[in-house]
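Novice: No sequence on hand, only this structure:
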């Protein structure tokens, strides 16, 4: 089984990413259970705005789209900005919208029988709003989003230090992250054994 993390930080590589650091708590648990993990930092690619899979020359999304389709588990990891997910995360959902018209060999939407979860970090509140917004988009595209398939970290209210700069709250976020991994894997295995039909 394969899991893909789309890290929707605004920071290009090689800058440290708080969001990736927390996402690795989830993926470490998945990897410990035999799942192959891949990370993509979306801002390192030329992902054009739009709602099609391929927007032509220079578009970085088609290669990412292929990785999405090669993964049974998708994790959208995002920082919070102005109380919700990053613009990069919403751009990813916009590009994934094209998947609604793509079907598998059995005529089902390509997102069917795949699971998705969300990881959020931020130095102020907005995490649950970001989780709700991203999860809603993923459900509309066709993903199964298990219960408690997310984790987050912040030190709100008000601005504060970043995840990598502060240990407070890490234990809770890690515990919830490991549970999210278990729920994602459990539902992914169930769908593999008994797929949804169109």
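Specialist: Here it is on my side, so go on. Since this is a predicted model, take the numbers as computed values, not measurements.

Novice: can we go C-alpha only for contacts and neighbour counts from here?
Specialist: Noted.

Novice: Surely residue 80 is within a helix?
Specialist: No: assessed with DSSP: H, G, I helix; E, B strand; the rest coil, residue 80 is strand; it does not lie in a helix.

Novice: That one: neighbour count?
Specialist: Neighbourhood size, residue 80 [other CA atoms under 10 Å]: 25.

Novice: one more structure, for comparison:
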């Protein structure tokens, strides 16, 4: 799970708080989860999996993506859009479009992905669509209802950690999201998608 909050650790992250509901369900389903806070890492801008400069943390994140069958990108909503950190992560993942495995499949094939979004303004469905669309382009399988969100839009208002309203729905949706991701990941492991026809 990559948390794309703009808040560096140890500042509390609303996005991480909701994402942890998904993490808990994944772990109940036997999935080992690692949560990265991208803003804490020195991820250089670019569209390659190779280091862009000395100290670039992206190659290590890329290695983790290749070791994972499930990816969750979590982002706050800013101005109705994914965070700039989420955009940087997706731009670096763009390089995976041209990377293939030993059988000639794009490296994201047979991996599943979902999205968690928080914000105190409207726009969650737009953010989910942008991130899900990018992940599908890269080759991830996006199961049905592979997302959850929380917001009290429209307009400014309290944050997820400040208000209990709507949390029950977001948590139920988050648990369903985790179950769907796990189920489809297991199905793809048992019956992998082959390389695209030449």
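Specialist: Good, I have the coordinates. Owing to the predicted nature of the structure, the values given are computational and were not obtained by experimental measurement.

Novice: any idea how far stretch 139-146 of structure 2 is from the chain center?
Specialist: 11 Å (CA atoms, centre = their mean, to the nearest Å).

Novice: With stretch 120-128 of structure 2 instead?
Specialist: Using CA atoms, centre = their mean, the offset of stretch 120-128 of structure 2 from its chain centre is 15 Å.

Novice: ditto for stretch 49-59 of structure 2
Specialist: 20 Å.

Novice: Just the terminal-to-terminal distance for it.
Specialist: End-to-end span of stretch 49-59 of structure 2 (CA to CA, to the nearest Å): 6 Å.

Novice: Would you map the strands across structure 2?
Specialist: 2-3, 36-37, 70-78, 81-82, 112-118, 147-150 (DSSP state E).

Novice: got a list of contacts for the fourth one?
Specialist: The one in question is strand 81-82 of structure 2. If you take CA atoms under 8 Å, 6 or more residues apart in numbering as the criterion, strand 81-82 of structure 2 is touched by 75, 76, 123, 126, 127, 130, 131.

Novice: nearest to residue 193 of structure 2, of those residues?
Specialist: Distance to residue 193 of structure 2 across the contacts of strand 81-82 of structure 2 (CA to CA) is lowest for residue 131, with 22.1 Å.

Novice: distance of the alignment partner in structure 1 of residue 89 of structure 2 from residue 138 of structure 1?
Specialist: Alignment note (TM-score structural alignment): residue 89 of structure 2 maps to residue 92 of structure 1. Here residue 92 of structure 1 is placed at a distance of 10 Å from residue 138 of structure 1 (CA to CA).

Novice: give me the number of residues near the nearest residue in space to residue 50 of structure 1 that is not next to it in sequence?
Specialist: Once flanking residues are discounted, residue 50 of structure 1 sits nearest to residue 95: 5.9 Å by CA to CA, 6 or more residues apart in numbering. Residue 95 of structure 1 is flanked by 21 other residues according to other CA under 10 Å.

Novice: dump the residue contacts of residue 95 of structure 1.
Specialist: Contacts of residue 95 of structure 1 by CA under 8 Å, 6+ apart are 49, 50, 51, 52, 53, 61.

Novice: quick one: what's aligned to the first one in structure 2?
Specialist: What it means is residue 49 of structure 1. In structure 2, residue 49 of structure 1 lands on residue 45 (TM-score structural alignment).

Novice: what does the last one give?
Specialist: Alignment note (TM-score structural alignment): residue 61 of structure 1 maps to residue 58 of structure 2.

Novice: What residue in structure 2 is paired with residue 83 of structure 1?
Specialist: Matched by TM-score structural alignment, residue 83 of structure 1 corresponds to residue 80 in structure 2.
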